[in-house]
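1. Here's my sequence, what's the structure:
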Amino acid sequence: GPFYVEGAEPGDTLVLELDRLVPNRTYGYTSTMVAPNAVEPSYVPELPWPPKRDERLLAEWYVDSEAGTAMLAKPETRLGRLTLPLAPMLGCFGVAPSGGQAISTGTSAEHGGNMDYRGFTSGVTVYFPVFVPGALIFLGDGHALQGDGEIAGTGIEISFDVQFTVHLRKGKRIHWPRGKNADHIFTVGNARPLDQAVQHATTEMVRWLQEDYGLDAVGANILMGQCVEYDLGNMFDPAYTMVCKMPGRVLT
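-> Below is the predicted model:
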């Protein structure tokens, strides 16, 4: 990208359907160490740092899209030739931010960005607020597989063939990214510290339940209190990501 969406204007909602995400190479790479901020400060010296602190050691994976697997090829560890099922996802995508901001794709905000949420897979529909004419969609950061939080700073980094479909909801204003899959609706908050990301995601979900699901304020709050689920997106980059989920079965 960026892709200009004809007719998209500030105050609209961009609807992005992730139709197909397929790795198009036979190899990918990951970091070999979890991020220092993911462990207790006293444990940081025990992490497997490279010989020179400014270097970064990488693990190499053999990716077989037809078989749907990734096999650890290097380095040699007690894991052996660990083989895991693929779960292709997009780590970084969204629209242009508001106010003429130039926000690095290494972080995230209301417009989306580097959220690294493993739930952004084929078949998911994602909703973004539109801040500029044309919305200016961008997509990238393909991961063949990634754990919650992207705590190593990478998934299995690889290039993708991506197919997506775009719709517009004219005059529908939302504040943060939203999404829907076969089992849940969800909202995304991006901020640091992590509790602020939780607040953004939770607020957006309460709004959504009242706006589109016919609940009053008390009903929405009761439902949230007993049925809400949370997933951790990125906790490696400048802004952390928290995803607030509501099971679709309680909304029918």
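2. from here on, contacts and neighbour counts on C-alpha atoms
-> Fine.
3. From the centroid of this protein, which residue is nearest?
-> Centroid check for the chain by CA atoms, centre = their mean gives Tyr117 as the closest residue, at 2.7 Å.
4. In contact with that residue, which residues are there?
-> Neighbouring residues of Tyr117 by CA atoms under 8 Å, 6 or more residues apart in numbering: 89-91, 148-149, 232-234, 241.
5. same thing but at 7 Å, please
-> For Tyr117, the contacting residues are 91, 233-234, by CA atoms under 7 Å, 6 or more residues apart in numbering.
6. now swap in Asp161 and tell me
-> 21-24.
7. What of Val34?
-> 151-152.
8. repeat for Arg192
-> So Arg192 contacts 239-240 (CA under 7 Å, 6+ apart).
9. gap between it and Ile174?
-> 21 Å (CA to CA, to the nearest Å).
10. Please provide the structure for the following sequence as well, for comparison with the first:
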Amino acid sequence: MNDFDVVRVDPAPDRLVYTFGGHEPLVSVAPGTVIELTTEDCYGGRVRGIHDLPSRVCDFPKLNPVTGPIHVAGARPGDLLAVHFIDIRPRRDWAVSSTFPHFGALTTTHSTAMLHPPLEEVVWKYDVDVDRGVVRYHARRSDLTVELPLDPMHGTVGVAPAADEVVMSITPGAHGGNMDTPELRVGTTVYLPVNVAGGMLAIGDGHCRQGEGEVCGTAVEAAMQTTIVVDVVRGAAPAWPRIQSDDFIISTGSVRPLEDAFRVSQHDLIGWTAELLDLDPLDALQLVSQAGLAPAGNVVDTNYTMIAKLPTSILGAKRPYDGVHQRLCDVGRRYLAQR
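-> So this is what the prediction gives:
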């Protein structure tokens, strides 16, 4: 007998949404519910081979669809919504990536104007082998093939913003959104601020894997079958999304320019560390400066995302938010055991 409910969310293509905020919920669930959901890739499933150029087959600006929103009963503004990833599994035996004109870290864009032409629009198709745990890269202009480890994650996870704001799903911010960090993988818990009643959680943009920074502008993009469990912590809303794994506590910052995204994530991690260890802010600054890591999430989206990480081994017996991550991990283990 399980002490958790299981709800399935499998929206038709016309029920996918492209913003955080502005939508009625697909479903309402109680805290502690396990949710089995499907997501579509960032192209809406329309790029299926190397000849399907996104500019020709996609319906701009309808890119980066998300599944949701999901209303979590009892979640109130000021609370923290904890979302734990139990399983993320590709739904197809292929995935795609591409370069876009005017999009990416190494090309002229609308806000970084250059006289040289934009990058060429090219599509790469990857073979996905879930059983072997690999994705297979094929170079477009040579015979090189490389097998890379399958490392599924979601680029886009977020809640409705405050004050009835509506934000495109491609934009990351304090509400979460398109943070595009590989940290959002199986076994992690993301902590999001509740800004409206029910939080209004939405998830999408599955990646079979992604390098830090998402330099070309896209990852190995895939439709996913994902299982999560949600919970609410009263009055604990973080200023910016936070993430916890067994090995790290992680703060995020999503703004432009990149150095300010770095500052936001570091500032949040230093404050979190000071709170957990009862440290003076300068002592926490010193500790994070010597033990922290700072990978890039994305350097391509409308806002850039930086990550600040501190090993959980430094925390000793301290458990953020009264151990909600560990409790949700336990639910995940029990769910997988009976599946």
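11. Regarding the aligned residue in structure 2 for Ala135 of structure 1, which helix or strand does it belong to?
-> Per TM-score structural alignment, the equivalent position to Ala135 of structure 1 in structure 2 is Gly199. For Gly199 of structure 2, there is no helix or strand it lies in under DSSP states H and E.
12. can you count the residues close to Gly199 of structure 2?
-> 31 (other CA atoms under 10 Å).
13. so how far is Ala160 of structure 2 from it?
-> From Gly199 of structure 2 to Ala160 of structure 2 the distance is 6 Å (CA to CA).
14. do Asn178 of structure 2 as well
-> 13 Å.
15. residue farthest from the centroid of structure 2?
-> Max radial position in structure 2 (CA atoms, centre = their mean) goes to Leu115, at 33.7 Å.
16. and that one, what helix or strand is that in?
-> Assessed by DSSP H and E, Leu115 of structure 2 sits outside every helix and strand.
17. need the contact list for it.
-> Contacts for Leu115 of structure 2 (CA under 7 Å, 6+ apart) come out as none.
18. Can you show me which of the contacts of Asp161 of structure 1 carry over to structure 2?
-> Retained in structure 2 (both residues aligned by TM-score structural alignment, their matches' CA atoms under 7 Å) from the contacts of Asp161 of structure 1: 21-24.
19. follow-up on the earlier one: quick one: buried ones out of the contacts of Asp161 of structure 1?
-> 21-23 (16 or more other CA atoms under 10 Å).
20. Rebuild those residues as CSV, extending it with distance to Val5 of structure 1 and secondary structure.
-> Formatted as CSV, the buried ones among the contacts of Asp161 of structure 1 follow (distance: CA to CA, whole Å; DSSP: H, G, I helix; E, B strand; the rest coil):
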residue, distance to Val5 of structure 1, secondary structure
Leu21, 21, strand
Val22, 24, strand
Pro23, 26, strand
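21. Between Asn178 and Ala160 of structure 2, which contacts overlap?
-> With the criterion set as CA under 7 Å, 6+ apart, the contacts of Asn178 of structure 2 and Ala160 do not overlap.
22. excluding its backbone neighbours, what's nearest the counterpart of Leu58 of structure 1 in structure 2?
-> Aligned counterpart of Leu58 of structure 1 in structure 2: Val123 (TM-score structural alignment). Counting by CA to CA, 6 or more residues apart in numbering, Ser98 is the residue found nearest to Val123 of structure 2 once chain neighbours are left out, at 4.3 Å.
23. what's the answer for Gly1 of structure 1, then?
-> Phe138 (4.5 Å).
24. just Pro193 of structure 2 next, same as before
-> In space, Pro193 of structure 2 is closest to Ala237, 4.4 Å off (CA to CA, 6+ apart).
25. try Ser313 of structure 2
-> In space, Ser313 of structure 2 is closest to Asp247, 7.2 Å off (CA to CA, 6+ apart).
26. Quick check, the one you found in contact with Pro311.
-> Yes. Applying CA atoms under 7 Å, one finds Asp247 of structure 2 in contact with Pro311, separated by 5.7 Å.
27. Report the contact partners of Lys74 of structure 1.
-> Lys74 of structure 1 touches 59-61, counting by CA under 7 Å, 6+ apart.
28. Run a quick neighbour tally on the aligned partner of His175 of structure 2 in structure 1.
-> Aligning on TM-score structural alignment places His175 of structure 2 opposite His111 in structure 1. His111 of structure 1 sits with 23 neighbouring residues when counted by other CA under 10 Å.
29. any idea how far Pro36 of structure 1 is from His111 of structure 1?
-> 27 Å.
30. swap in Arg249 of structure 1?
-> 39 Å.
31. More neighbours: those two, which one.
-> Pro36 (17 against 8).
32. Please enumerate the helices of structure 2.
-> With helices called from DSSP state H, structure 2 shows them at 54-57, 258-277, 281-291, 324-338.
33. Nearest to Asp231 of structure 2 among the ones you listed would be which one?
-> Asp231 of structure 2 sits nearest to helix 324-338 of all the helices of structure 2, at 8.0 Å, using CA to CA.
34. ok, and for the closest one, which residues are buried?
-> 324-326, 328-329, 331-332, 335.
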